[in-house]
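**Student:** Sequence first, predicted coordinates after that:
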Amino acid sequence: MDIVYILLACCVAAVLLYARLRGGAGAPRLAEAALERDIQLMELRLANLTEEFGNLQSRVAAMRGRLHAHAEHEADRARQLRDAVTQTATELRESLTDRLMRKGLVDADQVAKAEAYRRNTGNPLPPEEVLALLGFIPPDVLRAERDEHRRQAKGGAVPEEVPAPAEGGEGAA
């Protein structure tokens, strides 16, 4: 904007200098009127440009706000996906007995009693079957959990890694 003022001042000075050197009686008044008209036009253009600049600044600020909100949303989404993948991977690696304990269907004491029973009797049944045998978990609940555990193990294709969100969402503007 400063260069516009400098150019405007140079033009005015050049016209005034030209009018003085020319020395005509009516010419200075005509030149002065033309200069005044040019100055008014330039001031009007400058006002329009200033208004447009303000509008552009407000649009940029609004876009930065939307970009920041979008970046936060995408970061939250990526975090949720990573958490879900981690939880699924953990669930796939856990034994059925661990799953029953995680879900609160049996507690550590009951599992320890079932293990002790297996060791003392030489019972070849899996620990979860001994839990049902001892009455710590109903057989139908055990069947449902075993089926769900097998379904998860079969469909356990877990993505290797969820891409991390781009850092500094505002740096692009």
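**Tutor:** Perfect, thanks for sending it.
**Student:** From now on I want contacts and neighbour counts done on CA atoms only, so please keep to that.
**Tutor:** OK.
**Student:** Go ahead and list the helix or strand containing the residue nearest the centre of the chain.
**Tutor:** Nearest to the mean C-alpha position of the chain, by C-alpha atoms, centre = their mean, lies Ala71 at 2.4 Å. When elements are assigned from DSSP states H and E, Ala71 belongs to helix 27-93.
**Student:** Which elements pack onto the next helix or strand after that helix?
**Tutor:** For helix 27-93, the following helix or strand on the C-terminal side (DSSP H and E) is helix 96-102. The elements that helix 96-102 packs onto, with contact taken as 3 or more C-alpha pairs under 8 Å, 6 or more residues apart in numbering; DSSP states H and E, are helix 127-133, helix 139-154.
**Student:** second one coming, line it up with the first:
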Amino acid sequence: MRRGERCRPWTASEERRLAEIAGTMPRREVARALRRSNEAVRQKASRMGVSLRHWEPRCSETCPACGMARTELRASGTCRPCELRALVARAESETAEAMERLGPADRAVYASTETRLQSAPDPRPAPPRTEGMTPYRAARARDAYREALERWEVRTLTRLLKARRRRLERMIKKISNQ
């Protein structure tokens, strides 16, 4: 504003819009959306009692394979859970090939014990309850949930992969003993 120039009064629709988008994006973007200065937005939000705090999510990259927001993508261009799913699938196909080479008695033993030996995975993290939270706290809670879900998937898939590989090793040992 130039010296001596009067400020443009805030309209009711601008105030509603400020209340809606405050905390969902950085202050300079809020100011740009409202076509107001950074300082005018800061002062008005302060008078309205609206927080302009903004959470920048850590889970910002989207995996092209699964479409989930992830903390990081691997060198292959996919997330860690997608890499682990591919490794589990490969281990299962190798196990199926090894199963064909086993004798009928051993094959029957592996088929019958497979369902009994499955261990239960850890419980999946519960999604956050964000009603009544400020936009900042809600965004932070959703981001923490995405991170916890990614860690849970990696833990569960790693456990499954190790079990498949151990089973394959036991099968190969039986095949070599035949």
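**Tutor:** Yep, that arrived. A quick note: this is a predicted structure, and the numbers were derived from the prediction, not measured.
**Student:** Fetch the TM-score of the aligned pair.
**Tutor:** The TM-score (TM-score structural alignment, normalised by the length of structure 1) is 0.29; 64 aligned residues with a C-alpha RMSD of 3.9 Å.
**Student:** What helices and strands are in contact with the helix holding Ala71 of structure 1?
**Tutor:** helix 2-22, helix 139-154.
**Student:** Now mean neighbour count and distance to Thr121 of structure 1 too, for those helices, in JSON lines please.
**Tutor:** Below are the helices and strands packed on helix 27-93 of structure 1 laid out as JSON lines (neighbours: other C-alpha atoms under 10 Å; distance: least, C-alpha to C-alpha, whole Å):
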{"stretch": "helix 2-22", "mean neighbour count": "13", "distance to Thr121 of structure 1": "96"}
{"stretch": "helix 139-154", "mean neighbour count": "14", "distance to Thr121 of structure 1": "21"}
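**Student:** In JSON lines, list these along with distance to Thr90 of structure 1.
**Tutor:** Shown next, in JSON lines, are these (distance: least, C-alpha to C-alpha, whole Å):
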{"stretch": "helix 2-22", "distance to Thr90 of structure 1": "64"}
{"stretch": "helix 139-154", "distance to Thr90 of structure 1": "11"}
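**Student:** And Ala33 of structure 2, which helix or strand is it part of?
**Tutor:** Assigned by DSSP H and E, Ala33 of structure 2 falls in helix 27-34.
**Student:** got the buried residues for whichever strand or helix holds Glu20 of structure 2?
**Tutor:** Element membership for Glu20 of structure 2, per DSSP H and E: helix 12-21. Buried residues in helix 12-21 of structure 2, counted by 16 or more other C-alpha atoms under 10 Å: 18-19, 21.
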